[in-house]
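Peer 1: Mind looking at a prediction? Sequence and model below.
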Amino acid sequence: MKSILFLFGTRPEAIKMAPLIHCLSNDPEFRIKVGVTAQHREMLDQVLDFFEINVDYDLNVMSPDQKLHTLTSRLIADITNDILLKESFDFVLVQGDTTTVLAASLAAFYQKVKVVHLEAGLRSGNMDAPFPEEMNRILTSKLASIHLCPTENAKANLFAENIKENVYVVGNTVIDALFLGLEKLREMPDTSFSEKYHNIDFTKKIILVTCHRRENFGQPFESICKALLTIAAQHQDDVEIVYPVHPNPNVQKAAHQHLVARNIKLISPLDYPDLIWMMSKSYMILTDSGGIQEEAPSLGKPVIVLREVTERIEGITAGNAVLAGSSVEKIIAETSRLLSDRYYYDSFTASANPYGDGNAGSKIVALFKTAFSG
């Protein structure tokens, strides 16, 4: 029986880990433990509840306005002392590119435990965008023994860095999670959501906005706000802009200061089920989120990416998304065209989701039973 520790700290990690945790937990060939660092506490907890994930180790490291250097050092010490020195594992499975991922990989490496990296091989080519995620995933790739890539492009990135052993393309588990989430939503009445957001006019075209990355703090975020204000003014009668504002104070203060308009609704951060419900009700999505770039094509929603570069180039290439960065002119132009040109809008949904088909979890389980069995 192989022993696997799932270790994660943020909501996106939990979402992408959930399908695999369920797949492996139900298989008698594996002993599964789940550890969370709670790098993001509240946003993590609601995903754990939604997907019914039981936690064996909770490090609860979140503190107000935590700095990267103190967070990283504390994570390495706590993961080592409170988990890895107390119990033996064959594999530590990490996902993505957070500070938890890097710290967990380094702690496991020090204890000579094999690291499995889920969503391996993503690269933007710019160490400052996203920061510090690009550095986190590059270093994690050097520490990992097994690389589970979402796409062929991610595999090619690893090969270009001379990482060629135990590299597998499996798709992205975020699509598995999305389909699981949509199943759960079908069991819930639609009115439970619409009544909660009664101040939003769903008879209009909903433009969902999410923006929270560090590289957008400051002037880039102000430019994005300027574009949103212009779009709101130009489409007062037919468009509602809905922005769940991230709890980071750098985002909260600026959003409430700049985004004041009758048809811009600033709301609290959305729980995962609320988010996928809101995405399904949206006409289009403007985002700097990686997960939403991956999920939106499966919901048939065009995406305008609010980043200068993206490691998720497959959606751009396939025509599911367009890169606008923080350019006021480009954000306005692309949004206006999607609102007015139905042929252009339909072109975003013409191709299949390049990030997966919802079967990544079963592919990974098969790999664990064959390729990693020794």
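Peer 2: Now that the structure is in, tell me what you want to look at. Treat the numbers as computed from the prediction; the structure is a model and nothing was measured.
Peer 1: When you work out contacts or count neighbours from here on, use the C-alpha atoms and nothing else.
Peer 2: Noted.
Peer 1: In the stretch 101-250 of the chain, what residue spans correspond to helices?
Peer 2: 133-143, 152-160, 173-186, 191-194, 219-234, 249-258 (DSSP state H, counting those that start in this stretch).
Peer 1: Just put those helices in a markdown table and tack on distance to Ser298.
Peer 2: Putting the helices of the stretch 101-250 of the chain into a markdown table (distance: least, C-alpha to C-alpha, whole Å) gives the following:
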| stretch | distance to Ser298 |
| --- | --- |
| helix 133-143 | 25 |
| helix 152-160 | 19 |
| helix 173-186 | 8 |
| helix 191-194 | 21 |
| helix 219-234 | 25 |
| helix 249-258 | 28 |
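Peer 1: Out of those helices, which is closest to Ala103?
Peer 2: helix 133-143 (8.9 Å; C-alpha to C-alpha).
Peer 1: quick one: the closest one to chain centroid distance?
Peer 2: Averaged C-alpha coordinates place helix 133-143 at 17 Å from its chain's average position (C-alpha atoms, centre = their mean, to the nearest Å).
Peer 1: Okay, one more to line up with it:
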Amino acid sequence: MKISVIFGTRPEAIKLAPVIMALIKKFRVEVDVCVTAQHRKMLDETLAVFGITPDTDLDLMRPGQTLAQLTIRAVLALDGYLGKYKPDAILVQGDTTTVLCGALTAFYHKIKIGHVEAGLRTYQKYAPFPEEANRVLTSHLADWHFAPTETARQSLLKEGIADSKIFVTGNTVIDALYMVREKAKTKEFDEFPELKSLHSTFDIGHSTMVLITGHRRESFGGGFEQICGGIKKIAQKFPEIQVVYPVHLNPNVQQPVKKILGGLKNVP
């Protein structure tokens, strides 16, 4: 069986890494890793951590590219890729533009579609934007739905998705977290200076650590200021904990984080 795993961003790479490795090592299927590179720098760094090298790199991002332009480029590139590779199925994860374009193009090629992290809903078309629409549309193209929670499963059932096509799997980001945690403990990150520095920055394995992530565009502005304000209160109230926040490169995230959290000893 030939499976194409299609993704383009850092979150997708993190959550699909355990799946890719299981498919190759445990199930021994032929896997082709295809990236659109929506997050060029962050994607490459993440894949290096997991030791994954893309088989196909479509390299679609361009400066100032709109969502519509990205969608057009992605569908055209994926059309050529799927026509050439001809997988039996594809896997996509989450709710990015790459997910929707991958699912739509696979549908046009009559290729089976597996959707990891299926069923997440806010029921608000523009929140998150464009992710809510991307994941709803993908659900009605997919053949297999890997829902992280029972709540996600119920959301899919309400939309008419057959119960036999839904599998509650948990969230693969937890698998990725465990994998990286073990590598950090055993110092397998010596080849990555930024990650190796975690040992000197944090008391890994001997203190309580709180991992936080957040970068959604609907939170830009006041939303992120409130989030950072909440983190600051927690850090000040519980000085014995260490807060780990891998900050997105987007200036809309960087600025409030540095302004509000900068200088806190337990938020290095």
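Peer 2: Cool, got the structure. Predicted model, so just to flag it, every value in this text is computed and none were measured.
Peer 1: TM-score of the superposed pair?
Peer 2: Once the chains are laid over each other, their TM-score by TM-score structural alignment, normalised by the length of structure 2 reads 0.83; 261 aligned residues with a C-alpha RMSD of 3.2 Å.
Peer 1: would you turn the helices of the stretch 101-250 of structure 1 into JSON lines with mean neighbour count and distance to Ala77 of structure 1?
Peer 2: Listed next are these as JSON lines, based on neighbours: other C-alpha atoms under 10 Å; distance: least, C-alpha to C-alpha, whole Å:
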{"stretch": "helix 133-143", "mean neighbour count": "20", "distance to Ala77 of structure 1": "17"}
{"stretch": "helix 152-160", "mean neighbour count": "18", "distance to Ala77 of structure 1": "29"}
{"stretch": "helix 173-186", "mean neighbour count": "19", "distance to Ala77 of structure 1": "29"}
{"stretch": "helix 191-194", "mean neighbour count": "13", "distance to Ala77 of structure 1": "42"}
{"stretch": "helix 219-234", "mean neighbour count": "19", "distance to Ala77 of structure 1": "35"}
{"stretch": "helix 249-258", "mean neighbour count": "14", "distance to Ala77 of structure 1": "28"}
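Peer 1: so which of those helices gets nearest Val116 of structure 1?
Peer 2: helix 133-143 (9.3 Å).
Peer 1: so the closest one corresponds to what in structure 2?
Peer 2: Helix 133-143 of structure 1 falls opposite residues 131-141 of structure 2 when the two are matched by TM-score structural alignment.
Peer 1: hmm, back to that, out of the helices of the stretch 101-250 of structure 1, which gets nearest to Ser25 of structure 1?
Peer 2: Between Ser25 of structure 1 and the helices of the stretch 101-250 of structure 1, the shortest gap by C-alpha to C-alpha is with helix 173-186, which sits at 15.5 Å.
Peer 1: what stretch of structure 2 does that closest one fall on?
Peer 2: Using TM-score structural alignment, the match for helix 173-186 of structure 1 in structure 2 runs over residues 172-185.
Peer 1: The matching stretch vs structure 1 - mean distance after superposition?
Peer 2: Aligned to structure 1 and superposed, stretch 172-185 of structure 2 gives a mean residue distance of 2.3 Å (mean C-alpha distance after the TM-score superposition for structure 1).
Peer 1: hang on, the earlier thing: out of the helices of the stretch 101-250 of structure 1, which is closest to Pro19 of structure 1?
Peer 2: Evaluated with C-alpha to C-alpha, these place helix 173-186 nearest to Pro19 of structure 1, the distance being 5.8 Å.
Peer 1: helices or strands next to the closest one in the packing?
Peer 2: If contacts are counted by 3 or more C-alpha pairs under 8 Å, 6 or more residues apart in numbering; DSSP states H and E, helix 173-186 of structure 1 sits against helix 11-25, helix 272-281, helix 290-299, helix 360-369.
Peer 1: a markdown table please, covering those helices and showing distance to Lys196 of structure 1 and mean neighbour count.
Peer 2: Converted to a markdown table, those look like this (distance: least, C-alpha to C-alpha, whole Å; neighbours: other C-alpha atoms under 10 Å):
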| stretch | distance to Lys196 of structure 1 | mean neighbour count |
| --- | --- | --- |
| helix 11-25 | 22 | 21 |
| helix 272-281 | 10 | 18 |
| helix 290-299 | 22 | 21 |
| helix 360-369 | 33 | 17 |
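Peer 1: Same list (those helices) but as JSON lines, adding distance to Val61 of structure 1.
Peer 2: As requested, those are exported to JSON lines (distance: least, C-alpha to C-alpha, whole Å):
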{"stretch": "helix 11-25", "distance to Val61 of structure 1": "14"}
{"stretch": "helix 272-281", "distance to Val61 of structure 1": "22"}
{"stretch": "helix 290-299", "distance to Val61 of structure 1": "23"}
{"stretch": "helix 360-369", "distance to Val61 of structure 1": "28"}
